[in-house]
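Engineer: Please find the sequence and the predicted model below.
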Amino acid sequence: MDDIVRQAMAKWPNVPHCFGWLGLDARGNWYMRDDRTQAAGPFPQARGSLLRHEKLVDFIHRNYERDDDGCWFFQNGPQRVYVELEAAPFVLRLSGDGTLTTHTGRTVACRTCLLDDHGRLFVDTESGLGLLHTLDMHVAADLVESGGWKPEPVEAASLPARFGFVPSPQARANEKAGR
């Protein structure tokens, strides 16, 4: 986490959390979701505006974390902005030499890989569960054929509970509030 973020949190400790305004899609793209977008439906059906500002995206990556309940968020200064996840907390890229990198730029290792009932390949890493980017499936296929990866079958609906993440912190907050 950036020092400037820690300083802002210390200076303003009671800023309310923000829900529904940021989404991460299955290709590792961030979407800003204004009130109109949120009223149009849940993420990813109503995506919002693709964030293209490189420095903003880098700032989000450096300050992207998980809370104790399994909700992922971006710490934006003193405000915690919870993230709506299309598939998993991370989107992974796989290079030809087998190196896995999260969409935030962190190198991670495969603990196990899983093939869901929709044909998507997920990888359990020390940083959390990640969805393998569709552009890298050919590299993963080579790892599977060589015996390096042995995908386990899994139902997509079981992934959040099994790997301890909340796909929609906004829906969870609404449930807790009785909405």
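Structural biologist: That came in fine, so what should we check first?

Engineer: C-alpha only now, for contacts and for neighbours.
Structural biologist: OK.

Engineer: Endpoints of stretch 69-86, how far apart?
Structural biologist: This stretch, stretch 69-86, spans 18 Å end to end (Cα to Cα, to the nearest Å).

Engineer: Buried residues in stretch 34-42, which are they?
Structural biologist: By 16 or more other Cα atoms under 10 Å, the buried positions in stretch 34-42 come out as 37, 38, 42.

Engineer: Out of these, list just those in helices.
Structural biologist: 37, 38 (DSSP state H).

Engineer: Export the buried residues of stretch 34-42 to a markdown table and append columns for distance to residue 50.
Structural biologist: Formatted as a markdown table, those follow (distance: Cα to Cα, whole Å):
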| residue | distance to residue 50 |
| --- | --- |
| 37 | 12 |
| 38 | 14 |
| 42 | 16 |
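
Engineer: just the buried residues of stretch 34-42 now: which is nearest residue 140?
Structural biologist: residue 42 (30.9 Å; Cα to Cα).

Engineer: Residue 172 - that's part of a helix, no?
Structural biologist: Yes: the assignment for residue 172 is a helix, going by DSSP: H, G, I helix; E, B strand; the rest coil.

Engineer: Spatially, what comes nearest to it if we skip its sequence neighbours?
Structural biologist: Spatial nearest neighbour of residue 172, chain neighbours left out: residue 166 (7.9 Å); criterion: Cα to Cα, 6 or more residues apart in numbering.

Engineer: How about the contacts made by the one you found?
Structural biologist: 69, 70, 71, 72, 85, 160, 172 (Cα atoms under 8 Å, 6 or more residues apart in numbering).

Engineer: between the residues you listed, which is closest to residue 4?
Structural biologist: Using Cα to Cα, the contacts of residue 166 come closest to residue 4 at residue 72, 20.0 Å.

Engineer: Check it against this one:
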Amino acid sequence: MDDIVHQAMAKWPNVPDCYGWLGLDTRGNWYLRDDQAQAAGTFASGLPGSKGSLLQHDKLIDFIGRNYSADSLGRWFFQNGPQRVFVELQMAPLVWRVQADFSVKDHIGRDASVQTCWLDEQGHLFLQTDSGFGLVHTQDMGLAADAVDRGLWLPQDVLSQQVPERFGFVLSPMAMQNV
């Protein structure tokens, strides 16, 4: 986490958390979700306008990545200075990019070591790594298939509806607030 974020947290310790305003899709893209996007539906719903606006500012994306983490309840967030901005996840908290040598990097660019591989009934491939759980990017499924063919990754079956609970993350922290 950035030093400036730690300093802001110490200076303003009681800033309320923020829900519903930031989303992460299955390709590792960040979306800003204003009131209109939130009113259109949940981030993962696929309803027109519910995703919000794609973030394209490189420095902002890098800042979010450096300050992206999870709490003890499995809710992923971006620590924006003193404010914790909980992230709505389309499918998983990390999106893996497979490299030519079968190593992986998350959507933020951090290296990881694959520990286990999981395949759901819809054909989504997930990896548990030393730095967390995530979805393999659709553009990298050819390389992932090669890793499986070579015996580097041995996919285990998992039901898509069981993925968040089994791997300890929350798709929609905002929905937890409405319970």
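Structural biologist: Happy to help now that I have it. Bear in mind the structure is a predicted one, so any value in this text is a computation, not a measurement.

Engineer: Alignment lookup: the residue nearest to residue 172 of the first structure to the second structure.
Structural biologist: Aligned counterpart of residue 166 of the first structure in the second structure: residue 170 (TM-score structural alignment).

Engineer: Residue 125 of the first structure too?
Structural biologist: Counting by TM-score structural alignment, the partner of residue 125 of the first structure is residue 129.

Engineer: before we move on, what about residue 143 of the first structure?
Structural biologist: That one, residue 143 of the first structure, aligns with residue 147 by TM-score structural alignment.

Engineer: so is that match in a helix, a strand, or just coil?
Structural biologist: Three-state call for residue 147 of the second structure (three-state DSSP): helix.

Engineer: I'd say it and residue 104 touch.
Structural biologist: No: with contacts defined as Cα atoms under 8 Å, residue 147 of the second structure does not count as touching residue 104, sitting 11.2 Å away.

Engineer: So for those two, which residue has more residues nearby?
Structural biologist: residue 104 (22 against 18; other Cα atoms under 10 Å).

Engineer: show me where the second structure has helices.
Structural biologist: Using DSSP H, helices in the second structure cover 3-11, 35-40, 58-66, 141-149, 163-167, 173-177.

Engineer: quick one: which of these is nearest residue 80 of the second structure?
Structural biologist: The nearest among these, by Cα to Cα, is helix 3-11 at 6.8 Å.

Engineer: That closest one: which residues count as buried?
Structural biologist: Here helix 3-11 of the second structure shows 5, 9 as buried, counting by 16+ other Cα under 10 Å.

Engineer: Also stretch 119-131 of the second structure?
Structural biologist: Buried residues in stretch 119-131 of the second structure, counted by 16+ other Cα under 10 Å: 119, 120, 124, 125, 126, 127, 128, 129.

Engineer: so which pair among the residues you listed is furthest apart in space?
Structural biologist: Of all pairs drawn from those, the one with the longest distance (Cα to Cα) is 120 and 129, at 17.2 Å.

Engineer: and which of the buried residues of stretch 119-131 of the second structure is nearest residue 10 of the second structure?
Structural biologist: Nearest to residue 10 of the second structure among these is residue 129, at 31.9 Å by Cα to Cα.

Engineer: Surely the closest one touches residue 116?
Structural biologist: Yes: contact criterion Cα under 8 Å: residue 129 of the second structure and residue 116 qualify, at 6.9 Å.

Engineer: Any of the contacts of residue 166 of the first structure buried? List them.
Structural biologist: 70, 71, 72, 85, 160.

Engineer: dump the residue contacts of the aligned residue in the second structure for the fourth one.
Structural biologist: In the second structure, the residue matched to residue 85 of the first structure (TM-score structural alignment) is residue 89. Listed by Cα under 8 Å, 6+ apart, the contact set of residue 89 of the second structure reads 23, 24, 25, 43, 44, 170, 171, 172.

Engineer: Please list only the buried members of the residues you listed.
Structural biologist: If we count by 16+ other Cα under 10 Å, the contacts of residue 89 of the second structure have these buried: 23, 24, 25, 43, 44, 170, 171, 172.

Engineer: OK, contacts around the fifth one?
Structural biologist: Residues counted as contacts of residue 44 of the second structure (Cα under 8 Å, 6+ apart) are 51, 88, 89, 90, 91.

Engineer: if we go to 6 Å?
Structural biologist: By Cα atoms under 6 Å, 6 or more residues apart in numbering, the residues touching residue 44 of the second structure are residue 90.

Engineer: how far away is it from residue 24 of the second structure?
Structural biologist: Look at residue 44 of the second structure and residue 24 of the second structure: by Cα to Cα, they are 9 Å apart.

Engineer: Who are the contact partners of the closest residue to residue 9 of the second structure other than its chain neighbours?
Structural biologist: Spatial nearest neighbour of residue 9 of the second structure, chain neighbours left out: residue 82 (4.1 Å); criterion: Cα to Cα, 6+ apart. Residue 82 of the second structure makes contacts with 8, 9, 12, as judged by Cα under 6 Å, 6+ apart.
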